[in-house]
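Q: pasting the structure only:
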């Protein structure tokens, strides 16, 4: 979500073009493969810090604890939101300079920085810089009852336990209740120092809900937003990626 993973996330499963609706970060069903199990791990700080950046609401036997947030909970984000997530890859278009298009074995395609290494964990698929201080995490969760906004809202319950946690923005990226949502936050990692994170929750064209999270040093902000924008610009479940 490697980096100090955030609090454990409720049951997650790897994205699959044949999966039914799945909810990221805040849903409670067990995932099918390995993209994540437990609470929504929004992020991972690898090493001794692996639990710091993931997040997720606590799950109960019957599913996630819920609680509908009201519009007043929205806080303006700092920095521009990333480009449209799923279904946005353009046939024939290539990755921007410094990035490479990657067809991940878990069933999705996206653009990641050149030289970043793939790491598979229970909390999802990670692409990390050589020292793991910068990362991109992708995961999916099960259960369609919670909207992307509610999932991120609930995820904060765990994130707030991180030292120096601060929310910079939490908002829906559209008028509908089930619109994409984005959370921007910061905290202090014991291993890496001040961190800034941007996490997008959205529903893919396959009906699966995904989370794409990018983290890095606070003093690099808003590079995290740019990396997420590039990743989302090419993101698509494998069976739905355009030809060419």
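A: Yep, that arrived. Because the structure is a prediction, the values reported are computed rather than measured.
Q: rest of the way, CA atoms for contacts and neighbours
A: Will do.
Q: Tell me the buried residues in stretch 162-181?
A: Of the residues in stretch 162-181, 162, 165-173, 178-181 count as buried by neighbour count, 16 or more other C-alpha atoms under 10 Å.
Q: dump the residue contacts of residue 189.
A: Residues in contact with residue 189 (C-alpha atoms under 8 Å, 6 or more residues apart in numbering) are 4, 45, 49, 52, 163, 195.
Q: Most neighbours among these, which one?
A: In terms of neighbours by other C-alpha atoms under 10 Å, the contacts of residue 189 top out with residue 52 at 31 neighbours.
Q: quick one on the thing from earlier: out of the contacts of residue 189, who's nearest residue 239?
A: Lowest distance from residue 239 to the contacts of residue 189 (C-alpha to C-alpha) belongs to residue 45, with 30.9 Å.
Q: Distance-wise, check that closest one relative to residue 103.
A: 24 Å (C-alpha to C-alpha, to the nearest Å).
Q: ok, now residue 90?
A: Counting by C-alpha to C-alpha, the separation of residue 90 from residue 103 is 15 Å.
Q: what does residue 221 give?
A: Residue 221 is 27 Å from residue 103, by C-alpha to C-alpha.
Q: By residue count, what's the longest strand in this structure?
A: When the chain is scanned for its longest strand (criterion: DSSP state E), the result is strand 193-203.
Q: Below is structure B, check it against A:
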């Protein structure tokens, strides 16, 4: 091999043919370290679920036919929470309204509404009266023990009381007045020691006269009659208030003219309820009742009784 051939050699570092003196190998820059990569996160495979199954669609009806109606399931109501049981409603007089309140006021005044029933209707109304009255009073069917039926002593005309024809003067422990000549006397004990005096047509007639003291505190004649009117509307069958007005005579007070159907007598009744008082501190009630066809006989009877009335010791 010639010298020229020896001077030429292959340099594996430079990948070239070198000529001449061999040169030191060229040191290249150090190789860069391999680039670091974060570890690959392994994602778990997504689980597969079976595809939901649906019922096949309903085929359409043949031409000319309507679609069949789908049956609907009733909707279930939401469950309701259990509520506490309310306390029982009060019974008796606490549950009553204005009417019973008025009744109790009237009973507390010392007179029961049974005073105003005609003597045969008292049999039908006695049960209702006893249920409404705090202190049951006797009725016509159940008179108080030992009622007085003897006629009072007659007083001469010199007593100062004028006795009209067909009347007689009766003197009671509390008062005196004139009543029809042949009428029978009867007394009934009421509430608060009140005595009700009845003067009745004989042989079961429908006419009678009643008188009793009013024991309500600070009463007024009009106030007493307004209270009675409210009670009568609930108590009497087909009750009608004909009028309520102040009295125009010297005795003063007020009067209530009313009508109703008597269940026992099977007739229409008409009555005058007069509240008056010769003593401002003591009012009296007087009721004159009879068949409506007899009007105005009841009005005349009540007026005669009031005009002749006088308290014991003042006649």
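A: Yep, it's here. What you are looking at is a predicted structure, and each value in this text was computed from that prediction instead of being measured.
Q: Tell me the residue in structure 1 aligned with residue 206 of structure 2.
A: Superposed on structure 1 with TM-score structural alignment, residue 206 of structure 2 falls opposite residue 133.
Q: repeat for residue 307 of structure 2
A: Per TM-score structural alignment, residue 307 of structure 2 is aligned with residue 233.
Q: Check how far the host helix or strand of that match sits from its aligned residues in structure 2, on average.
A: According to DSSP states H and E, residue 233 of structure 1 maps onto helix 223-234. Taking mean C-alpha distance after the TM-score superposition for structure 1, the mean distance separating helix 223-234 of structure 1 from the aligned residues in structure 2 is 0.8 Å.
Q: Going by contacts, tell me the helices and strands next to the next helix or strand after that helix.
A: Per DSSP H and E, the first helix or strand lying C-terminal to helix 223-234 of structure 1 is strand 236-237. Applying 3 or more C-alpha pairs under 8 Å, 6 or more residues apart in numbering; DSSP states H and E, one finds that strand 236-237 of structure 1 contacts strand 108-113.
Q: Give the aligned range of the strand it packs on in structure 2.
A: Residue span in structure 2 matched to strand 108-113 of structure 1, by TM-score structural alignment: 175-180.
Q: Mean distance between the matching stretch and structure 1 after superposition?
A: Mean for stretch 175-180 of structure 2 is 0.4 Å (mean C-alpha distance after the TM-score superposition for structure 1).
Q: who's in contact with that stretch?
A: 161, 163, 166-171, 199, 304-306, 308-312, 315.
Q: May I see the ChimeraX selection of the buried members of those residues?
A: Command for ChimeraX that selects the buried part of the contacts of stretch 175-180 of structure 2, burial taken from 16+ other C-alpha under 10 Å:
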select :161,163,167,168,169,170,171,199,304,305,306,308,309,310,311
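Q: residues of the longest helix along structure 2 that come out buried?
A: Counting residues, the longest helix found in structure 2 (DSSP state H) is helix 221-235. Residues 221, 222, 224, 225, 228, 229, 231, 232, 233, 235 are the ones in helix 221-235 of structure 2 that count as buried (16+ other C-alpha under 10 Å).
Q: What is the equivalent residue in structure 1 for the fifth one?
A: Read that as residue 228 of structure 2. Checking TM-score structural alignment: residue 228 of structure 2 goes with residue 155.
Q: Residue 277 of structure 2 -> structure 1?
A: By TM-score structural alignment, residue 277 of structure 2 lines up with residue 203.
Q: What count of nearby residues applies to the nearest residue to that match once chain neighbours are set aside?
A: Closest residue to residue 203 of structure 1 apart from its sequence neighbours, by C-alpha to C-alpha, 6 or more residues apart in numbering: residue 209 at 4.1 Å. Residues lying near residue 209 of structure 1 (other C-alpha under 10 Å) number 29.
Q: Double-check residue 209 of structure 1 against residue 141; I have them as touching.
A: Yes: the pair residue 209 of structure 1 and residue 141 qualifies as a contact (C-alpha atoms under 8 Å) at a distance of 6.7 Å.
Q: And the strands in structure 2?
A: Under DSSP E, structure 2 gives strands at 9-11, 16-18, 167-171, 175-180, 184-189, 195-200, 208-214, 237-246, 254-262, 267-279, 282-291, 310-311.
Q: what sits against residue 117 of structure 2?
A: residue 125.
Q: ok, whatever residue of structure 1 lines up with it to residue 105 of structure 1 distance?
A: Using TM-score structural alignment, the partner of residue 117 of structure 2 in structure 1 is residue 44. The spacing between residue 44 of structure 1 and residue 105 of structure 1, counted by C-alpha to C-alpha, is 20 Å.
Q: what does residue 216 of structure 1 give?
A: In terms of C-alpha to C-alpha, residue 216 of structure 1 sits 25 Å off from residue 105 of structure 1.
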